[in-house]
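Engineer: just a sequence and a predicted model for now, questions to come.
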Amino acid sequence: MPADQTIALFGIGSTNLRSAVGTPDDTVTTDIHVEPTRIRDLESQVCSRLEALQSQAAIDAVSIACAGLVDGGVVQEIDTPDDAVVRDIPLGPTIENRFDLPVRLENDCTAAALAEWVYGAGQTADCVVHLTMGTGIGAGVVDHGHVVRGADGHATEVGLFPIGPPDRASSGVPGAWEAYCSGRGIAGFVRDLLKTETRETVLDAEDLTARDVFEAASDPDPDPVADDYLDRIARYNAAGLGTLVNAYNPDLVTVGGGVGASNFETILERTRPHIERYALPAIPDIQPTRLGDEIGLYGALAPYATQSVPTETRSIPATDD
């Protein structure tokens, strides 16, 4: 695609939808618009935003990074914030038919790994894994410039690595990593532990969130129960990261997502002492993403970028809230 053409970029998560316009020379050329994702009305929402972007620039293509399972322009499954699952959203065909524009649809974690490879810390890596720790746990892998997909595009569903006891599950997989260490998993795991807890604690099982657990265990006066629970969670994270290292042998892991980005230092400090027990290859460099919440937009743009890898991370425009 010529560098003077423009792409409508979308980063779609379960909670927020981001959109902007970019060009293949790796530049986001408009402010980034953020609004709550309306998953049950996603086709209409994206089409409305595309119309708004067309009022700012002549759009030549549409590129979307979307949470969930995607295939052939269709969002096969995506979780809602209230834990429901919406299936078979024909996002790509709808846009193509309505706007007569080519559409690229990519899983958000895979797009994030591409963003790291082209614009972020992965520019000098041979194999980069981007790990998203949010409501769930997911990953994207770029190995020597090639996206790891698998036969059906599910090769990097790392959140389903079975690393814990089988009494907790995710997507039907007993012991799944995200059943213990994602935002949803931490809250559920800790609520279960509190049912038999006899020690005094500030943790309240009602409406408990992962943030509550991290805050209760933080200095200067950590709650001993929360502190103990985070140590248990750290051992599950170590098993998950060790399995990831064994599966993909990366030289770089970047971490993002609501849980991973907000609590990176705490997670890594508690987890690092245990990772080597689970990993055969050398432990890679593990660092928080530099691309922030806009990583999905940069991942949507990355496939259109020029062949030369940029030498530094590009600046990100101001967010239009």
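Structural biologist: Nice, I can see it.

Engineer: alpha carbons only for contacts and neighbour counts from here, please
Structural biologist: Will do.

Engineer: the stretch 151-300 of the chain: strands as residue ranges?
Structural biologist: 169-170, 173-174, 252-256, 285-288 (DSSP state E, counting those that start in this stretch).

Engineer: now for the longest one, which elements pack on it?
Structural biologist: Right, strand 252-256. strand 127-133, strand 285-288 (3 or more CA pairs under 8 Å, 6 or more residues apart in numbering; DSSP states H and E).

Engineer: returning to what we had before: please identify the deepest-packed of the strands of the stretch 151-300 of the chain.
Structural biologist: strand 252-256 (a mean of 25; mean count of other CA atoms under 10 Å).

Engineer: relative to strand 127-133, how tilted is that one?
Structural biologist: Computed with axes from the mean of the first three to the mean of the last three CA atoms, to 10 degrees, the direction of strand 252-256 lies at 20 degrees from that of strand 127-133.

Engineer: just how off-centre is strand 252-256 within its chain?
Structural biologist: 10 Å (CA atoms, centre = their mean, to the nearest Å).

Engineer: hang on, the earlier thing: format the helices and strands packed on strand 252-256 as JSON lines; extra columns: distance to residue 16.
Structural biologist: Formatted as JSON lines, these follow (distance: least, CA to CA, whole Å):
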{"stretch": "strand 127-133", "distance to residue 16": "15"}
{"stretch": "strand 285-288", "distance to residue 16": "20"}
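
Engineer: okay, one more to line up with it:
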Amino acid sequence: MNGPTSVVVDVVSTRLRYARGTKRGFVNVRSERTRADALAEQVVDAVATVRDESSEPIEVVSVATTGLVDAERGVVAEFDAADGTKRYDVPLAAAIDEAFGLPTLVQNDCTAAALGEYQFGAGENHNSLAHVTFGTGIGAGVVEDGRPLRGERGYAAEVGLFSIDADGDLWSTGVRGAWEAYCSGRGIPNFARSIVAEDDRPSSLREHDEIRAPDVFAAADDGDAVACDLLDRIARYNAAGIGTLVNAYDPGVVTVGGSVARNNAEWFLSGVRASLDDYVLAADPPAVTLTSLGEDIELYGALAATLSVDVNARKSGD
């Protein structure tokens, strides 16, 4: 792998991770709580920390962040803070350019994850790959011939808003029956509460003041019939969502990640594989596998994005 020495940053609502990117990968990963009200300043501080400790000059900064991203301008158009509020038009690239004069790449974390998977994970022997992240919400990225698909405004592959229950009672971001309203880390508890309210059968889920996603999986492991039926429905919804993605983009392989998929991998993969044929056009649908890159996949994506950066061209144009 050839590429410039970089600072790679992964931003989610609750934490910010960063490291020095090298020709062999990244080193010295640090993590801290995200400061949504001072996000640009926090990223600048992270870059300064890595730069000051690096034995080689930093040539480029690459940020993967949750939210709606204007990659062309390097702006986070909409960022979801941990408290449920939003921040708008965070100028990451401009802040880094002002502080250091460094070129900066900013992309959505799901897009970055797909690029990281393509470059460092399951992308070998495939021209096209899709990666789906099952975390607080559901998002995806698609890479074709090494290039991420972004769409007109950079919002491509917002698959969490696929409607998998057109008449459903749960919504996300104004979309009725949205996939992530039922099957994400935030959606599963809401779905569970709605099912418990309608189902007269006894269930240990009724004992919880606030149902969390892990509570549903624990109840199912204990044989709770309501929880088991709920997870069966979620598995079919996941198959329908992934099937729709496959029909739309025709990837050679689909990888999944995020806490919901990683922490419940056997259930997740077996459930999707059992029903996927019901939702795809292809007679031989692509393999669906768990990413091997773990929670570092977005950092790998940020690193992968730097591999095509010509820092010499930037310098000659300054």
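Structural biologist: Perfect, thanks for sending it. These figures come from a predicted structure and were not determined experimentally.

Engineer: returning to what we had before: looking at the strands of the stretch 151-300 of the first structure, spot the one closest to residue 187 of the first structure.
Structural biologist: strand 169-170 (13.4 Å; CA to CA).

Engineer: if we can go back for a sec, distance to residue 88 of the first structure added to the strands of the stretch 151-300 of the first structure, as CSV?
Structural biologist: Below are those laid out as CSV (distance: least, CA to CA, whole Å):
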stretch, distance to residue 88 of the first structure
strand 169-170, 20
strand 173-174, 22
strand 252-256, 27
strand 285-288, 32
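
Engineer: to residue 167 of the first structure, which of the helices and strands packed on strand 252-256 of the first structure lies closest?
Structural biologist: strand 127-133 (21.2 Å).

Engineer: how much does whatever helix or strand comes next after that closest one stray from the second structure?
Structural biologist: Using DSSP states H and E, the next helix or strand after strand 127-133 of the first structure towards the C-terminus is strand 137-143. Strand 137-143 of the first structure, aligned to the second structure and superposed, deviates on average by 0.5 Å (mean CA distance after the TM-score superposition for the first structure).

Engineer: and the next helix or strand past strand 137-143 of the first structure?
Structural biologist: Next along from strand 137-143 of the first structure, by DSSP H and E: strand 146-147.

Engineer: start and end residues in the second structure for that following strand, please.
Structural biologist: Counting by TM-score structural alignment, strand 146-147 of the first structure pairs with residues 147-148 of the second structure.

Engineer: check the fit of that stretch onto the first structure and give the mean distance.
Structural biologist: Stretch 147-148 of the second structure sits 1.9 Å off on average (mean CA distance after the TM-score superposition for the first structure).

Engineer: can you list contacts of that stretch?
Structural biologist: 111, 114-115, 141-142 (CA atoms under 8 Å, 6 or more residues apart in numbering).

Engineer: please pick the buried ones from these.
Structural biologist: 111, 114-115, 141-142 (16 or more other CA atoms under 10 Å).

Engineer: picking that back up, looking at the strands of the stretch 151-300 of the first structure, spot the one closest to residue 152 of the first structure.
Structural biologist: strand 173-174 (17.9 Å).

Engineer: what's that closest one aligned against in the second structure?
Structural biologist: Counting by TM-score structural alignment, strand 173-174 of the first structure corresponds to 175-176 in the second structure.

Engineer: so is the residue mapped onto residue 303 of the first structure from the second structure in a helix, a strand, or just coil?
Structural biologist: Counting by TM-score structural alignment, residue 303 of the first structure corresponds to residue 305 in the second structure. Under DSSP: H, G, I helix; E, B strand; the rest coil, residue 305 of the second structure falls in the helix class.

Engineer: please report how far residue 305 of the second structure lies from residue 311 of the second structure.
Structural biologist: 13 Å (CA to CA, to the nearest Å).

Engineer: kindly report the same for residue 226 of the second structure.
Structural biologist: From residue 226 of the second structure to residue 311 of the second structure the distance is 57 Å (CA to CA).

Engineer: more neighbours: those two, which one.
Structural biologist: Neighbours of residue 226 of the second structure and residue 311, each counted by other CA atoms under 10 Å, are more numerous for residue 226; the result is 22 against 16.

Engineer: check contacts around the more buried one.
Structural biologist: Contacts of residue 226 of the second structure by CA under 8 Å, 6+ apart are 196, 199, 201-203, 220.

Engineer: hmm, back to that, so which of the strands of the stretch 151-300 of the first structure comes closest to residue 84 of the first structure?
Structural biologist: strand 169-170 (13.2 Å).

Engineer: post-alignment, that closest one versus the second structure, mean distance?
Structural biologist: Relative to the second structure, strand 169-170 of the first structure is 1.0 Å off (mean CA distance after the TM-score superposition for the first structure).

Engineer: sorry, back to before: closest one to residue 153 of the first structure among the helices and strands packed on strand 252-256 of the first structure?
Structural biologist: strand 127-133 (15.6 Å).
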